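A.B. asks: Mind folding the following:
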Amino acid sequence: MLMRNTLVAARHRGVIFGTALTALTALWIAVAGPASALGVPDRPQSSVAFNAEVRAVAYHQDVIFVGGRFTAARDGQTTPQRSRLAAVSASDGALLDWAPRTDGAVQAIAVAGDSVYLGGDFGRVNGERREGLAKVHAETGELDEDFAPAVGGRVLALEAAHDRLYVAGSLYEIDGAKRGSAGAVALDTGALDEDWRPDIEGSVRTIAADSSRVYLGGSFSELNGSEKHGKLAAVDPATGGTDTSFAPKVWIMVRDLAVTSGQVYGALGGEGGRLASYGSDGTEQWAVTADGDFQAVTVLGETIYAGGHFTEVCNTARTGPNGDCVDGSEPRGRLAAVDASGRLLAWAPQADSAIGVLAMASNPDLRAVAVGGTFTTFGSGRIDQPYFAHFR
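C.D. replies: Below is the predicted model:
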């Protein structure tokens, strides 16, 4: 039983799947009507909010771990201090007592067992020196004194899988050992994994793993000496060697990934933005375009949820030179949902802000979606819910 001051956490990454539509064919989007197909309502649950942007969210059972740039929460009429980390009850949206502190932004959270892993732009956690990477206890928020790898560069993404913590971003070394934008450490001690060392030219913004691969997405131009695997690629979970059987043709930045059952789903930038589905060999199966970048993606059941800084989702795959929809569009302020074939659904929370949604996660047991970003309202300005929202 989870109490206000007792948490047991593990990360849940959203997973999604798709069916084939060629990327060369214009994708006409039909709006689906039945609310039962949408999974969650488009009005956020009444919940705690924050005083600055949320950049990471992660579920376990009925707890949501939240990280970002905020320094305080807003829970009813009170504004308790929360130094870039917090935990929220997914049941009723209340702020929980868990309150570790960092001195800089938290960019990524991963959870395994009773450990919460933090990545970001900080130099101290709970007053102790930690260079961009740390582990705290899921119940108490206490810093793990033995887990202290030093990271050179920025940590932007974490993934706990294959008995490792995969770490990526614009980093160049871990514990003094050269690493090309990504590396791995032991989950328990933080010791550097000497074997997993992909050589990457450019920044990695997202990591996702399945049972046989680790997927990397970002703005990188080269992987392990080859330019054929830029922006989106798969590597071996043990060595970081390129999995050449996955060969998508992606030329724009990949900002977020979700994977399941051999399917890969990417939130992409570009002229406007793209939400794309890729098969196990990397073939693009369908793509949805918008008038701004897609920046986050997750899934609940058969519904794919995506966020970004777009205001419209295009009726076809065509966009103009400034990212505008050429063949008409449907209003979708910073959040949208599609079905497994890429068909736009009626879900439309209508969030505000120029930068929009930066992080999403889902919980299938609760049938819930958590969202973080720079937004402050939903319902076209009618619902006040700054920086964090929970749809259930």
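
A.B. asks: alpha carbons only for contacts and neighbour counts from here, please
C.D. replies: OK.

A.B. asks: Neighbours of the closest residue to S47 other than its chain neighbours, how many?
C.D. replies: In space, not counting the residues next to it along the chain, S47 is nearest to G93; the distance is 3.9 Å by CA to CA, 6 or more residues apart in numbering. A total of 20 residues lie near G93 under the criterion other CA atoms under 10 Å.

A.B. asks: Also E330?
C.D. replies: By other CA under 10 Å, neighbour count at E330 equals 18.

A.B. asks: Would you check that it makes contact with T316?
C.D. replies: No. E330 is beyond contact range of T316, at 10.6 Å (criterion: CA atoms under 8 Å).

A.B. asks: circling back: isn't the residue nearest to S47 right next to V48, touching?
C.D. replies: Yes. The pair G93 / V48 is scored as a contact, 5.8 Å apart, by CA under 8 Å.

A.B. asks: Now find how far off-centre the helix or strand hosting Y59 is within its chain.
C.D. replies: Secondary structure from DSSP states H and E places Y59 in strand 54-60. Here strand 54-60 shows a centroid-to-chain-centroid distance of 8 Å under the convention CA atoms, centre = their mean, to the nearest Å.

A.B. asks: What is it packed up against?
C.D. replies: strand 63-68, strand 106-112, strand 357-363, strand 368-373 (3 or more CA pairs under 8 Å, 6 or more residues apart in numbering; DSSP states H and E).

A.B. asks: Now distance to S221 and mean neighbour count too, for the ones you listed, in a markdown table please.
C.D. replies: Compiled in a markdown table, the helices and strands packed on strand 54-60 are given as follows (distance: least, CA to CA, whole Å; neighbours: other CA atoms under 10 Å):
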| stretch | distance to S221 | mean neighbour count |
| --- | --- | --- |
| strand 63-68 | 28 | 27 |
| strand 106-112 | 22 | 26 |
| strand 357-363 | 23 | 29 |
| strand 368-373 | 27 | 26 |
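
A.B. asks: As a markdown table, those with distance to G381 would be great.
C.D. replies: Listed next are the helices and strands packed on strand 54-60 as a markdown table, based on distance: least, CA to CA, whole Å:
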| stretch | distance to G381 |
| --- | --- |
| strand 63-68 | 23 |
| strand 106-112 | 27 |
| strand 357-363 | 15 |
| strand 368-373 | 16 |
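
A.B. asks: Mind checking those for the one nearest to G272?
C.D. replies: Comparison of those against G272 by CA to CA identifies strand 357-363 as nearest, at 15.0 Å.

A.B. asks: Before we compare anything, build this one as well:
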Amino acid sequence: MATKAVAATVCCSAALLNASFAMAADTAPKPSFSADPLATWQTDGIVWSLASARGVVYVGGTFTSVRPPGAAPGTKEVSRRNFAAFDAVTGELLPCAPSFTGGEGTVRALKASPDGRVLYVGGSFSHVGSTGVASAVALNTAGCTLRKDFRPAVSSTVRAIDTTNRTVYLGGDFERVDGRTRNHVAAFTPKGTLLPFEADIDAPVRALSVVPAHEKLYVGGEFERVDGRSAHSLAALNPTTGELTRTYPSWLPPDSVVKSIAYDGTRFYVAAEGSGEGVFDGRIAGRISNDAMVWKDTCLGATQAVLPYEGVLYSASHAHDCTYTPGGFPERQDRQHLLAQSPENRRILHWFPDTDEGVGKGVEGVGPRALAVARGILWVGGEFTRVNDRPQQSLTRFGSGPGTVAPVVPALSVSAASPGKVTLRWQTSWDRTTAALTYRLYRDGRLVSRQTSSSTYWHRPWLRYTDSVPAGTRHRYRIEVTDGMNTSRKSPSLNVAVPAKVTDKGAGDPWT
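C.D. replies: Have a look, this model is predicted:
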């Protein structure tokens, strides 16, 4: 009786788990992208920023060359000094190749104008080609030429840029612009005239997101005070004057800072990075209309970028413990670097492409650091060296539609064999884009069982099937698994000799 009760409990638990997966899948939004990467060029250093305009993706970072898809480090390299451009759809390397050098030799921020005609570039550099500049410039996207009108003199690194039709905002480490005091944030006309907009922010700004329809400029970074008022890491400013209009005193603990801010039609999203115990590393959703918090997830693992797109929130981080976030995973001493979540309720969706963390140059390796969508393709940049367990450095991309890689076929084993019956077992596989997988079991080439079960990389239940066969016979069993679009190869044959009678081994022992 005890054995039957345990079996019933396991069975019912598995059924409830699969039912909960199915219910969540039916109501959750669907990610727009496959988890299988497209062929993509690579860089030899960190990608810090991405932007797109008119079918071109621009890549900024700390690197000296790029190389084709599949090329090993040091081979087939093409010179590109901290900046490169690619066709958004084909991924082809384009000839747009101004070099950004001097200073710290890095491009940290890219942003296209709303009409896509101008690309604003910020970082720490003193030259574009042979032209002397000071950490911020603009390029004409047609012809990839350096504009003469937007060349502010910025005293230190630019780390964030956002634009409207009338204003360009810079945020970063600087305290002076064009010889005037501008503490970590400044505003210009599109032609480069410094505007009277001014906010006294006491430490670097790392994120900017302007919402013209609501007259708000969200600012995030490492600061503690704005205009003399307490405003830890996140604030809203008047986009015309720079006046502080909102603080968020309970949103972030003392040792967490804001790395990225983005918004959709109704919400804004905050990405945080913390250090030490009791920090917040995840994402927050707020309502633009009244700045009320909608949700706050509980994942650990510093978040570097957030990007809402077609009803899903994508993020780049090194999440390693999302136990208390719906759909999340427990601490396993490993990390998941790309996530998709429901903007409505923070639920983590079943979309798990992944990178490694790479080797940082003077920074902690965290993997992906920048996200952008261009022509329906998700581009990801960072400091990683592998994507989905295959070599790929610092840049990758994911197309639309379902995955193209079949799940890994499980290994079959005999759980029990007795005269007239064989019980087989296997551990479920998992798929990066599909939770519910179907397992088809064959005896001697004939389909005898079809079971569907939901699994994730952190939760892979075991399945069983008891086959009724004549005593004293021999059979070959094989299994395959499908996600509905892609089907694995059949497993190697498992040869089973069915007992003719009960032996001293007992009916529960396998015969193979």
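
A.B. asks: Superposed, what's their TM-score?
C.D. replies: Overlay of the two chains. TM-score (TM-score structural alignment, normalised by the length of the first structure): 0.83; 350 aligned residues with a CA RMSD of 2.5 Å.

A.B. asks: circling back: what lines up with the residue nearest to S47 of the first structure in the second structure?
C.D. replies: Aligned counterpart of G93 of the first structure in the second structure: G91 (TM-score structural alignment).

A.B. asks: Now for that match: which residues touch it?
C.D. replies: Counting by CA atoms under 8 Å, 6 or more residues apart in numbering, G91 of the second structure touches 39-41.

A.B. asks: Relative to the whole chain's centre, how far out is stretch 121-140 of the second structure?
C.D. replies: Remark: stretch 121-140 of the second structure is offset 29 Å from the chain centroid, using CA atoms, centre = their mean.

A.B. asks: corresponding residues in the first structure for it?
C.D. replies: With TM-score structural alignment as the criterion, stretch 121-140 of the second structure aligns to 118-137.

A.B. asks: first vs last residue of that stretch, how far apart are they?
C.D. replies: By CA to CA, to the nearest Å, the extent of stretch 118-137 of the first structure from end to end equals 11 Å.

A.B. asks: residue in the first structure matching R450 of the second structure?
C.D. replies: Checking with TM-score structural alignment, R450 of the second structure has no match.

A.B. asks: so which helix or strand takes in R450 of the second structure?
C.D. replies: Using DSSP H and E, R450 of the second structure maps to strand 446-454.

A.B. asks: for the helix or strand following that strand, packing partners?
C.D. replies: Counting by DSSP H and E, the next helix or strand C-terminal to strand 446-454 of the second structure is strand 462-468. Packing partners of strand 462-468 of the second structure (3+ CA pairs under 8 Å, 6+ apart): strand 421-427.

A.B. asks: continuing past the strand it packs on, what's the next helix or strand?
C.D. replies: Next along the chain from strand 421-427 of the second structure, counting by DSSP H and E, comes strand 436-443.

A.B. asks: would you list every one of the strands in the stretch 251-400 of the second structure?
C.D. replies: All strands of the stretch 251-400 of the second structure, identified by DSSP state E, counting those that start in this stretch, fall at 256-263, 267-274, 283-287, 293-296, 305-309, 312-319, 336-341, 368-374, 377-382, 386-387, 390-391, 395-400.

A.B. asks: Please list all residues in contact with F294 of the first structure.
C.D. replies: 255, 267-269, 273-275, 306-310.

A.B. asks: all helices of the first structure, in order?
C.D. replies: In chain order, the first structure shows no helices, with DSSP state H as the criterion.

A.B. asks: At the geometric centre of the second structure, which residue do we find?
C.D. replies: Nearest to the centroid of the C-alpha atoms of the second structure, with distances taken as CA atoms, centre = their mean, sits L338, at 2.8 Å.

A.B. asks: Please determine how far that one is located from P368 of the second structure.
C.D. replies: Noted for L338 of the second structure: a distance of 8 Å to P368 of the second structure, by CA to CA.

A.B. asks: The second structure: matching residues for the strand holding Y59 of the first structure?
C.D. replies: Strand 54-60 of the first structure maps onto residues 47-53 of the second structure, going by TM-score structural alignment.

A.B. asks: contacting residues around that stretch?
C.D. replies: 57-63, 88, 107-112, 116-117, 119, 141, 369-374, 379-383, 394-395.

A.B. asks: what about 7 Å?
C.D. replies: Contacts with stretch 47-53 of the second structure, where a contact means CA atoms under 7 Å, 6 or more residues apart in numbering, come from 57-62, 108-112, 116, 369-372, 374, 381-383, 394.

A.B. asks: Stretch 62-70 of the second structure now?
C.D. replies: The contact list for stretch 62-70 of the second structure (CA under 7 Å, 6+ apart) reads 39-47, 76-82, 105-107.

A.B. asks: Report the buried members of these.
C.D. replies: Neighbour-count burial (16 or more other CA atoms under 10 Å) applied to these gives 39-47, 77, 80-82, 105-107.

A.B. asks: which one in the first structure is aligned with I348 of the second structure?
C.D. replies: Using TM-score structural alignment, I348 of the second structure lines up with L344 in the first structure.

A.B. asks: which residues touch that match?
C.D. replies: By CA under 7 Å, 6+ apart, the contact set of L344 of the first structure is 29-32, 337-338.

A.B. asks: How about C314 of the first structure?
C.D. replies: By CA under 7 Å, 6+ apart, C314 of the first structure lies in contact with 289-290, 325, 328-330.

A.B. asks: again, 10 Å this time
C.D. replies: Taking CA atoms under 10 Å, 6 or more residues apart in numbering, we find C314 of the first structure in contact with 27-29, 272-274, 288-291, 323-332, 344.

A.B. asks: Taking those, please make a ChimeraX selection of just the buried ones.
C.D. replies: Command for ChimeraX, covering only those of the contacts of C314 of the first structure found buried under the criterion 16+ other CA under 10 Å:
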select :27,29,272,273,274,288,289,290,291,323,324,325,329,330,332,344
